[in-house]
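# no sequence on this one, just coordinates:
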């Protein structure tokens, strides 16, 4: 069961793409949120990353949620909403 889940997360979508959509970005409180919904069994899985430039270093926190939605844009919007919550709750400790 876990093997099938990981395979669906990291395999291509079968339509000639690499299994990822175009990124949607948002700036929030000094952080860059990059929503990258992934196709998963006819749905779109909520995933992406949060970045912050600290000096010359870009810190990155990547996450994939179990949430899936039928629409790519809705999954991107949900990722941005969740990322904002994480930033509000954890701030820069996201990168620890």
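In hand now; what should we look at? Remember, predicted model here, so these are calculated numbers, not experimental data.
# Please make it C-alpha for all contacts and neighbour counts, starting now.
OK.
# SS state for the spatially most central residue of the chain?
For the chain, the residue sitting closest to the mean C-alpha position, by CA atoms, centre = their mean, is residue 48 at 1.4 Å. Of the three states, residue 48 takes strand according to DSSP: H, G, I helix; E, B strand; the rest coil.
# adding another structure so you can compare the two:
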């Protein structure tokens, strides 16, 4: 038995499980992507705690880290860069370098609300 199925602007005849239609639909319908960044590494650097957590973006990883003073959760600074890297290991290493650079250049000014 066939029934007419309409999904948004795509329509098809469905016989209970049309694999071709599902495959075509997957090409045109955006799939939800996780943007949750899990902490991959933590390190203490010059009195600051750096939590390295690259963000997954379309099969790549964006540089992302949380920086705080050692022994204090607040205040903290969320470092996010536009850089996209092809794999997690490379993203972790580049995030580590960028976070250290921010600490070296800005120190406590990372937490300043005055711009």
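Received, thanks. Everything quoted here is computed from the prediction, not taken from an experiment.
# re earlier: spit out the contact partners of the alignment partner in the second structure of the residue nearest to the centre of the first structure.
Using TM-score structural alignment, the partner of residue 48 of the first structure in the second structure is residue 65. Going by CA atoms under 8 Å, 6 or more residues apart in numbering, residue 65 of the second structure touches 50, 51, 52, 53, 54, 78, 79, 80, 95, 99.
# which position in the first structure aligns with residue 101 of the second structure?
The equivalent of residue 101 of the second structure in the first structure is residue 85 (alignment by TM-score structural alignment).
# average gap between the helix or strand harbouring its match and the second structure?
Take DSSP states H and E as the rule and residue 85 of the first structure turns out to sit in helix 72-90. Once the two models are superposed, helix 72-90 of the first structure sits on average 0.9 Å from its counterpart in the second structure (mean CA distance after the TM-score superposition for the first structure).
# sorry, back to before: what separation is there between the match of residue 48 of the first structure and residue 20 of the second structure?
Here residue 65 of the second structure is placed at a distance of 41 Å from residue 20 of the second structure (CA to CA, to the nearest Å).
# got it, and residue 102 of the second structure?
Per CA to CA, residue 102 of the second structure is found 50 Å from residue 20 of the second structure.
# Which one of those two is surrounded by more residues?
The neighbour comparison of residue 102 of the second structure against residue 20 (other CA atoms under 10 Å) goes to residue 102, with 14 against 9.
# Verify the contact between residue 37 of the first structure and residue 44 for me.
Yes: using CA atoms under 8 Å, residue 37 of the first structure is in contact with residue 44, at 5.8 Å.
# Now do the shared contacts for the two.
Residues touching both residue 37 of the first structure and residue 44 by CA under 8 Å, 6+ apart: 72, 75.
# That concludes my questions; thank you for your assistance.
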